[in-house]
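Student: coords below, sequence missing:
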């Protein structure tokens, strides 16, 4: 009897395997159909977004101008190079004025790219702060940069969004996006870059004092990350609904001697006093908020999403990304960065203004399409366009990466099923 049991056991096993094998094709089809369902859902949602998108369904629009200076890389050795810095300031002023004139006085916002005025700040030393703090501010403050910003704001009656360095509370500095108001020609708000590049913008372990790595990497900046995803405001002093009949602003005369004042902010203010506003302009005035992104922060979806899910802060109506890819020349990294930033416009359902120091500079719509011909790497020029403001809530805003994790989990499960069940078809070893 014992021998007969031993002989019959392989028969039971073969019977079990045969039964499972009959169901193997069913599991294979489940895996195939499951994968098809995921693809259909993903492409179906994308098609739905495309078909439902209506450019006319917006909350008004703003006219945004930006320029691309295509400077040489701002190596640390250039920090005290007067010729390099003067050349950068000269391009900032001239391209800024060219942008204003290109828009024929209809510009609402002027965007300058990252490092358009390298190494410096427009924040004058705060006389109410400590002597040590004022000394740190003086290291960064440039009256020339400050004067140029006042000139552009007052001359074109535009809010200016620009990149600068600001003093951090601890050791180091912030890489910041700041807004200068057109009416007051004052800095109104700043956002500090939160995602820094290791060995590019900071050295690991370098917080209150220099890192032991500093002698080996002297070119690395001493930036400190910001703490908050802070939407920044811009004041629209003219009709945000922008009918075609809107009358352009009459630009004041710009005399050659005006350019000699660009080291004296007070003199520029006196030359271009705050413009008066009509009652219609006051009635139409409103504040628009945007999500500021410095350089490669645009590659991190959750960092961008953080601007849109804060209950106690206004929801941005557009995205502005100031960037600097001059280090990569005309190589693939420039195009990869641009493509990654494009995805953020799609995820958030917002127009994105992307001002790059050396290209690619463009404007993406909520479907990721470039609505303005991109300025190519190395090109030096300006662009201006009407940018619609949107307030829709997208699926990615609500759920973040949950759907990505869910679909990934389903795919892994289907892979496990496909890998495990075919092995049951193998005949047992005698």
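Tutor: The structure has been received and is ready for your questions. Predicted model only: the values in this text are computed from it and were never measured.
Student: from here on, just use CA atoms for contacts and neighbour counts.
Tutor: Will do.
Student: report how many residues lie close to the nearest residue to residue 118 once chain neighbours are set aside.
Tutor: Distances taken as C-alpha to C-alpha, 6 or more residues apart in numbering place residue 74 nearest to residue 118, at 6.7 Å, with adjacent residues excluded. Applying other C-alpha atoms under 10 Å, we find 18 residues neighbouring residue 74.
Student: residue 65 in helix, strand or coil?
Tutor: Following DSSP: H, G, I helix; E, B strand; the rest coil, residue 65 is assigned to strand.
Student: quick revisit: so the residue nearest to residue 118, which state does it fall into?
Tutor: Going by three-state DSSP: residue 74 is coil.
Student: I'd assumed residue 120 was in contact with it.
Tutor: No: using C-alpha atoms under 8 Å, residue 74 and residue 120 do not qualify as a contacting pair, with a distance of 11.7 Å.
Student: tell me what the helix or strand containing residue 151 is packed against?
Tutor: Per DSSP states H and E: residue 151 is located in helix 143-156. Under the contact definition 3 or more C-alpha pairs under 8 Å, 6 or more residues apart in numbering; DSSP states H and E, helix 143-156 sits against helix 82-102, strand 159-167, helix 265-271.
Student: roughly how far is the last one from the heart of the chain?
Tutor: Pointing back at helix 265-271 there. Its chain's C-alpha centre and that of helix 265-271 lie 33 Å apart, by C-alpha atoms, centre = their mean, to the nearest Å.
Student: ok, now stretch 355-365?
Tutor: The answer for stretch 355-365 is 10 Å, by C-alpha atoms, centre = their mean.
Student: go on, stretch 300-317?
Tutor: Per C-alpha atoms, centre = their mean, the centroid offset for stretch 300-317 relative to its chain is 12 Å.
Student: again with stretch 196-212
Tutor: 23 Å.
Student: what comes up buried for that stretch?
Tutor: 196, 199, 201, 202, 203, 206 (16 or more other C-alpha atoms under 10 Å).
Student: what does stretch 157-176 give?
Tutor: Going by neighbour count (16+ other C-alpha under 10 Å), the buried part of stretch 157-176 is 157-168, 172-176.
Student: the stretch 301-430 of the chain: strands as residue ranges?
Tutor: Using DSSP state E, counting those that start in this stretch, the strands of the stretch 301-430 of the chain run over 318-323, 352-356, 362-364, 381-388.
Student: most tightly packed of these?
Tutor: Mean neighbour count, computed with mean count of other C-alpha atoms under 10 Å, is highest for strand 352-356 among the strands of the stretch 301-430 of the chain, reaching a mean of 29.
Student: next, the one to line up against it:
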């Protein structure tokens, strides 16, 4: 068997085939499959494959690109569902657009893998344990930032149920990614029978450190509150039709009335549960808010905010019902002027704003989706307030940007909230990956997280990232649980990614100086 593989990888087409398979298999490391161990044989296999390519850096980039793009296509294929169902384009065009998106995203890891071969004077040990992990982190950061960023499927997300998750509250999800890449390098050295003692020590140190960190308590639990998340399961094809608004509101109201118990203090409706401008549904919101206040309940719901002075639209969350007693009139209850709201800052390209819209909008319905002309909310916003707790919010795609959320979490922020509408992606693997990402935020900031969606996956996690409950997809239902808000700060909340930036800088500087020293010594 090994001889057959060796024969296959002697030629370019065989190398590309093996790289494609290794990359595609990585999808199984992420939700809903969650086979985290898959990461290791795929990367080790690729590193061993690259040993045959070091004499040709062009071929190495090509093989790296195939490895990366196949991984991304397998992992992000769910985006095709929205294009196929709502794009109004031929299937072949939708598929081509997905390939082009993944080809662009694949440039970043491909450059990282290719660049790791360009620094001369670096030993295999330094390359596998230091250089490749650092370049991989840098490529992830660029992918998550350039052109508004797409920080999806970071390797660390696949390891939420392993000892390495202990690094998340200290260094964030990318701290786990770094540990994963270092272990991949150490395993490669072991298979090649190089630095066996060092490799075993590195793997053991990372696993033990992660386990110890996992046992630490970073925040202090507060008195519990009763929450209920309402999943309306509104048909996406009907959601934005004017005639559907009233039935949708009645459905959410009925679920909130019959699906809750008297103990519920906080009710959550998902993103754009009210598919209308707030100015147009005051006759519904004002009586609802007064009724909730009389019952000592608070409701947070997704809605479309509108500011007439600037003719601006915002993807928003507003708070109704019982609110904190404050002196300012605008904070005594719900109103159009109430500051107790959140406006989405990080908008989704195409879905919420269209770049080059004069060019793209006429091309296909996909570039003209409902409510695709939103304005950005400010980056720093006040927490949503109830009488029991302060809540840091993120709408849909924003939950994938931990640095954005980190800036809006204070020591007295007790709960994280994300509302979403993943009905765009049908029964694909996308919503499960989205939930996996949201769960990591609970672990990084050691706070309970509420995730309310239109049709799934609606779920609640505690401050350790343990699932307290979830609703099945494509059903109208209510999820009610008791949660404990937490106060305090995790190291990641305090310092963000700056320790990782410093680590990468020091590693690259050290390897550069070491390479220069070796060259100088050789010439001498």
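Tutor: Happy to help now that I have it. Note that the structure is predicted; figures quoted are calculated from it, not measured.
Student: before we move on, back to that, quick one, the helix holding residue 151 of the first structure and helix 82-102 angle?
Tutor: The directions of helix 143-156 of the first structure and helix 82-102 differ by 10 degrees, with axes from the mean of the first three to the mean of the last three C-alpha atoms, to 10 degrees as the criterion.
Student: off-centre distance for helix 143-156 of the first structure?
Tutor: The answer for helix 143-156 of the first structure is 24 Å, by C-alpha atoms, centre = their mean.
Student: that helix relative to strand 159-167, how many degrees between them?
Tutor: Using the same axes, to 10 degrees: helix 143-156 of the first structure against strand 159-167 is 160 degrees.
Student: using CSV, please lay out the strands of the stretch 301-430 of the first structure together with distance to residue 419 of the first structure.
Tutor: Shown next, in CSV, are the strands of the stretch 301-430 of the first structure (distance: least, C-alpha to C-alpha, whole Å):
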stretch, distance to residue 419 of the first structure
strand 318-323, 44
strand 352-356, 43
strand 362-364, 42
strand 381-388, 50
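Student: which one of those lies nearest to residue 303 of the first structure?
Tutor: strand 318-323 (12.5 Å; C-alpha to C-alpha).
Student: before we move on, the earlier item: deepest of the helices and strands packed on helix 143-156 of the first structure, which one?
Tutor: Mean neighbours per residue, mean count of other C-alpha under 10 Å, is largest over these for strand 159-167, with a mean of 26.
Student: okay, now the alignment partner in the second structure of residue 224 of the first structure: neighbour count?
Tutor: By TM-score structural alignment, residue 224 of the first structure lines up with residue 375 in the second structure. Residue 375 of the second structure has 19 neighbours, counted by other C-alpha under 10 Å.
Student: hmm, residue 375 of the second structure is touching residue 310, no?
Tutor: No: using C-alpha under 8 Å, residue 375 of the second structure makes no contact with residue 310, being 10.3 Å away.
Student: what segments of the stretch 151-300 of the first structure are helices?
Tutor: 265-271, 279-284 (DSSP state H, counting those that start in this stretch).
Student: the stretch 401-524 of the second structure now?
Tutor: 402-406, 430-445, 491-495, 498-523.
Student: and these as CSV, adding distance to residue 266 of the second structure?
Tutor: Converted to CSV, those look like this (distance: least, C-alpha to C-alpha, whole Å):
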stretch, distance to residue 266 of the second structure
helix 402-406, 21
helix 430-445, 19
helix 491-495, 25
helix 498-523, 35
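Student: which of the ones you listed sits most buried?
Tutor: helix 430-445 (a mean of 25).
Student: returning to what we had before: for residue 250 of the second structure, find the nearest of the helices of the stretch 401-524 of the second structure.
Tutor: Proximity to residue 250 of the second structure (C-alpha to C-alpha) singles out helix 430-445 among the helices of the stretch 401-524 of the second structure, at 25.8 Å.
Student: now that closest one: how far from the chain's centre is it?
Tutor: Distance, centroid of helix 430-445 of the second structure to centroid of chain: 6 Å (C-alpha atoms, centre = their mean).
Student: could you tell me where it falls in the first structure?
Tutor: Mapped onto the first structure using TM-score structural alignment, helix 430-445 of the second structure spans residues 333-348.
Student: mean deviation of the matching stretch from the second structure?
Tutor: Mean deviation of stretch 333-348 of the first structure from its aligned counterpart in the second structure after superposition (mean C-alpha distance after the TM-score superposition for the first structure): 0.8 Å.
Student: who touches residue 8 of the second structure in this structure?
Tutor: 14, 15 (C-alpha atoms under 8 Å, 6 or more residues apart in numbering).
Student: for stretch 220-227 of the first structure, how far is the first residue from the last?
Tutor: 21 Å (C-alpha to C-alpha, to the nearest Å).
Student: buried sites along it?
Tutor: 220, 221, 222, 223, 224, 225, 226.
Student: that older thread, relative to residue 422 of the first structure, which of the helices and strands packed on helix 143-156 of the first structure is closest?
Tutor: Using C-alpha to C-alpha, these put strand 159-167 closest to residue 422 of the first structure, at 58.3 Å.
Student: re the thing from before, closest one to residue 184 of the first structure among the strands of the stretch 301-430 of the first structure?
Tutor: That would be strand 318-323 among the strands of the stretch 301-430 of the first structure, by C-alpha to C-alpha, at 22.0 Å.
Student: so which elements touch the closest one?
Tutor: Using 3+ C-alpha pairs under 8 Å, 6+ apart as the test, strand 318-323 of the first structure ends up in contact with strand 286-294, strand 352-356.
Student: I'd like those laid out as JSON lines, including distance to residue 35 of the first structure.
Tutor: Below are these laid out as JSON lines (distance: least, C-alpha to C-alpha, whole Å):
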{"stretch": "strand 286-294", "distance to residue 35 of the first structure": "35"}
{"stretch": "strand 352-356", "distance to residue 35 of the first structure": "33"}
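Student: any chance of TSV for the helices of the stretch 151-300 of the first structure, columns distance to residue 87 of the first structure?
Tutor: TSV is the format used below for these (distance: least, C-alpha to C-alpha, whole Å):
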stretch	distance to residue 87 of the first structure
helix 265-271	19
helix 279-284	37
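Student: right, and these - which one's nearest residue 368 of the first structure?
Tutor: Per C-alpha to C-alpha, nearest to residue 368 of the first structure of the helices of the stretch 151-300 of the first structure: helix 279-284, 30.3 Å.
Student: now the closest one, how far from the chain's geometric center?
Tutor: 31 Å.
Student: give the aligned range of that helix in the second structure.
Tutor: Counting by TM-score structural alignment, helix 279-284 of the first structure has no counterpart in the second structure.
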